[in-house]
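1. model this:
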Amino acid sequence: MTLDTIAAISTAVGEGGIAVIRVSGPDAITESAKLFRSKSNIVDAPSHTVHYGHIVNPDDGEIVEEILLTIMRGPRSFTAEDVVELSTHGGVIAVKRVLALLLRQGSIRIAEPGEFTKRAFLNGRIDLTQAEAVIDLIRSKSDRAFTVAMKQAEGALSRKVKTLRHQLVELLAHIEVNIDYPEHDVTELTNQFILEKSRQACAEIDRLLKTAEEGKILREGIVTAIVGRPNVGKSSLLNALVQENKAIVTDIPGTTRDVIEEYITLGGIPLRLLDTAGIRETTDVVERIGVERSRTALEQADLILFVLNGNEPLHEDDRKLMEQLKGRPVIVLLNKSDLPSKLDTAELADFYTEESIVRMSVLNETGLDRLERVIRDMFFGGELESADLTYVSNVRHITLLHDARRSLTDAMEAIDNGIPIDIVQIDVRTAWEQLGEMIGDSVAESLIDQIFSQFCLGK
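-> Okay, the predicted model is just below:
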């Protein structure tokens, strides 16, 4: 596929050791050569070579920047096109000056968000699941999430989907033979073949969907709200988990006035922590706004860490919160366990099991190991699956797998109900097309644009 030539800054804007500008397209090498002064002629240079030189303003010959220029000729590049990467000094000014000169070349334009990865997809170097894994790599919040995304970028999920589609193609071919040669009277055998192959495909889809909940957690993190009445240690808990003083801690109730958000990894489990304002009745206008925001965060949370002060008797505000949290996934944290216990845990028995109660001291940072184990039990059945497992974490993929399974179920039900085989064929073909939409074999251009618009500029 022939496209125009694009350029963009591929590294984060700001101070750093180096910055990289990526150029991709048919004129990437020749247009870059017009600005590059070096002892070597990069127009004829072999692929995957690095060249030292300077970027020169063609108007007056002024040296603009000292760079390293890397050449990767298509199709042996990320986009499968000719690619040039210019490594400049880090910093906003240097990289912008070089990019501005490149864009002054008539055949180079600024890249759209995700356009380099989009070209890799359009040029057949990667499929759509691999392309989507690129953004998961960038947004990974934990080592395990990164590993899952890397496996998908390498094609682990694609291979499973392609195997499934191949099985359905064989099934469709068998059905076609039955439709084209009805005189052989093999309908009963064909029906049994369809049922067997459809059950096998459904079983494989079920195996993939079984990983969906854990995969989504690894990809997005568990939205975790830290709640409790004022001054029970919520902000201190956040600081202990983050290992940084992100929240102001004082003895004054109502210090936290807004929801503070932080990402952490606890024993390989990514958590999106929301430290909320203490929930209580108050006449303070600003604190009341914080309390309302806390209630909103509470509704959005996948997990609630309910902090109680173990050094005080249960407060009426604690009891009100316990009522509000009924039916929600809650872990009770009895803070200040380093002090004499004054809270009667028997009052908690009507709401929480002993397994969901963690005694801890945020001050001494004890009890965090126990908290990790309880979260692991609650969301992963005690332990994370093997790192070799192919997880499904993308909502689009999960939806299409459910749709494909439903189509195969419709096909099996149609056979049981004596529906003609040419109607059954429609359901099987629909499942095949839905799986194809996962990897991009059959997908609307508008959806492709929507997917790649989520990428950052330069990727």
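
2. okay, CA-based contacts and neighbour counts for the rest of this
-> OK.

3. ranges for the strands of this protein?
-> Assigned by DSSP state E, the chain shows strands spanning 5-9, 18-24, 36-37, 49-56, 63-72, 83-89, 108-110, 222-227, 260-266, 269-275, 303-309, 330-335, 357-359.

4. structure for this one too, so we can compare:
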Amino acid sequence: MLHLDDTIAAIATPPGEGGIGIVRVSGPRALAIADRLFASGSRAPSHLASHTIRYGKIRDTATGERVDDALLLLFRAPRSYTGEDVVEFSCHGGPAILRRVLGLALREGARLAEPGEFTLRAYLNGRMDLAQAEAVCDQVRARTDAARRLALSQREGVLSREVGRLRQEVVGAMAAVEASIDFSDEVGDLDYPALEARLRRIRGEVEALEATSQAGRVFREGVRVAIVGRPNVGKSSLLNALLREERAIVTPVPGTTRDLIEEAASIRGIPVRAIDTAGIRQTCDPVEQIGVARARAALERADVALVVLDAVEGWTAGDAEAAAAAAGRQAVWALNKRDLAEESALAARIAEARDRAGGAPVVAVSALTGEGLDSLEEALAAAALHGALPEAAAVVTNVRHAEALRRAAASLQEAEATTLQALPPDLITVDLRGALDALGEITGETASDEVIHRIFRDFCIGK
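-> Now for the predicted structure:
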């Protein structure tokens, strides 16, 4: 583990130019370093109250040179992000200025912080648990508003409180078992049927929480959507419509798209990589053959296939080939060019597509007018989430948490089996201890040093 008896410093704002840049210092020498570098009136920073902001000048004590005008923010332990004394120098956001200020802090006794070390210290000092610390990284990396809300919820402790409640349920069951061992004369023999029902209920709650992880992962990590179909059905137009910008070249000439075009979008709060592909068909053109091969490869890597058909022309052998390529995976079928189809013909096309779609949703849409686009986005979001829109307050977004919940549920299932066989109570406690340890890994009570370091090494420096 890293030591807490030294002082760390880092640039806390992203690289490059900006209006403001922040150098953060935390540890026992933070106030002394501020006293050395920052001048503002007659009162030294170490004499200021916590949560104070002061305007002043940063100086190089070795030369007397004024480095920058800055704001100093001071937070005294334990009421700071890390739980230690923290000072932040808000300077002009030029790289040269920030590097110079950081260099001065290091010269005055700080060392350069490791990735995630400020948040690691917050965890080690009890300012947050491990799940909350991971949520800090999720907040920084959130690509949509929905992902941001989930990360904020986790950082505020919603998941931690639910995991803590489940741990207390397991502790209560374990206490009942151990009481029957240690105080059998007073409490009587273990009530195996009641315990089995209790464990089954707890396991169901653990499994329900783990079941939110599929949707949670989608909101956190996003999905890849491959737009496939025969040439000239409007795949590139549909990509542009989803992006709300003209990204892909659109012409009436079949086969215009030869290579993959991949762009980021947000669909119902889900981060999406939308991939426009070459039209899938048999061709003698060697360049187009490469494009078709890449389209099939993109489809293999995709989480969801958006199969595009022409609402005017109806079903063709080319549509059959594209549909066969997308068979066996999550898919949404889009009948494009609905604005050009007569109403009676459109209804027949929709019915035909539903017969062939194998249960995949079919949406009539116009990439040109935007009609049906909201319904298409809703269908894509449902396909990405496999229909599992999370309604619970606590949602699991982290693979590590989901795996810990699965192990907890497995241990509880073993405890149930032991209880059903009316085996000695001390065997039941072994499985219950396994469930407790697995749940404790989520919030950090039982996480190993190796796990903790693996988590924080993925953070950025300065956070």
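
5. what's the TM between chain one and chain two?
-> In this superposition the chains share a TM-score of 0.90, using TM-score structural alignment, normalised by the length of the first structure; 456 aligned residues with a CA RMSD of 2.7 Å.

6. right, and the strands of the first structure - which one's nearest Gly382 of the first structure?
-> strand 269-275 (12.0 Å; CA to CA).

7. Go ahead and confirm Ala353 of the second structure touches Val362.
-> Yes - using CA atoms under 8 Å, Ala353 of the second structure is in contact with Val362, at 6.9 Å.

8. quick one: the longest helix belonging to the second structure to chain centroid distance?
-> Secondary structure of the second structure per DSSP state H: the longest helix is helix 158-182. The chain centre lies 29 Å from the centre of helix 158-182 of the second structure; the measure is CA atoms, centre = their mean, to the nearest Å.

9. Mind listing the shared neighbours of Ala353 and Val362 of the second structure?
-> Trp333 (CA atoms under 8 Å, 6 or more residues apart in numbering).

10. follow-up on the earlier one: reformat the strands of the first structure into CSV and put distance to Thr211 of the first structure next to each item.
-> Below are those laid out as CSV (distance: least, CA to CA, whole Å):
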stretch, distance to Thr211 of the first structure
strand 5-9, 36
strand 18-24, 36
strand 36-37, 50
strand 49-56, 42
strand 63-72, 37
strand 83-89, 37
strand 108-110, 39
strand 222-227, 15
strand 260-266, 20
strand 269-275, 15
strand 303-309, 19
strand 330-335, 23
strand 357-359, 28
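
11. I'd like those written out as TSV, with mean neighbour count added.
-> Below are the strands of the first structure laid out as TSV (neighbours: other CA atoms under 10 Å):
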stretch	mean neighbour count
strand 5-9	24
strand 18-24	24
strand 36-37	24
strand 49-56	18
strand 63-72	20
strand 83-89	24
strand 108-110	18
strand 222-227	25
strand 260-266	17
strand 269-275	24
strand 303-309	24
strand 330-335	24
strand 357-359	20
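
12. out of those, which comes closest to Asp403 of the first structure?
-> strand 222-227 (25.9 Å).

13. ok, Ile222 of the first structure to Glu214 of the first structure distance?
-> The gap separating Ile222 of the first structure from Glu214 of the first structure is 10 Å, by CA to CA, to the nearest Å.

14. circling back to that earlier point, nearest to Asn123 of the first structure, of the strands of the first structure?
-> Set against Asn123 of the first structure and scored by CA to CA, those come closest in strand 18-24, at 12.4 Å.

15. Onto which residues of the second structure does the closest one map?
-> Under TM-score structural alignment, strand 18-24 of the first structure corresponds to residues 20-26 of the second structure.

16. Have a look at how far, on average, the matching stretch is from the first structure.
-> When the first structure is superposed, stretch 20-26 of the second structure averages 1.4 Å from its matched positions, counting by mean CA distance after the TM-score superposition for the first structure.

17. So what touches that stretch?
-> 7-13, 82, 84-94, 98, 101-102, 105, 110, 118, 462.

18. Return the residue of the first structure that is most distant from the centre.
-> Note on the first structure: the largest C-alpha distance from the chain mean falls to Glu183, namely 52.7 Å (CA atoms, centre = their mean).

19. how far away is the corresponding residue of the first structure for Glu114 of the second structure from Ala153 of the first structure?
-> By TM-score structural alignment, Glu114 of the second structure lines up with Glu112 in the first structure. Computed as CA to CA, the Glu112 of the first structure to Ala153 of the first structure distance reads 21 Å.

20. same deal with Ile448 of the first structure?
-> As defined by CA to CA, Ile448 of the first structure lies at a distance of 17 Å from Ala153 of the first structure.

21. Have a look at the two and say which one is more surrounded.
-> Between Ile448 of the first structure and Ala153, counting by other CA atoms under 10 Å, Ala153 is the more crowded of the two (23 against 15).

22. so who does Pro270 of the first structure touch?
-> Contacts of Pro270 of the first structure (CA under 8 Å, 6+ apart): Lys141, Ser142, Ile217, Leu218, Glu220, Gly221, Ile222, Tyr263, Ile264.

23. Sounds good, over and out.
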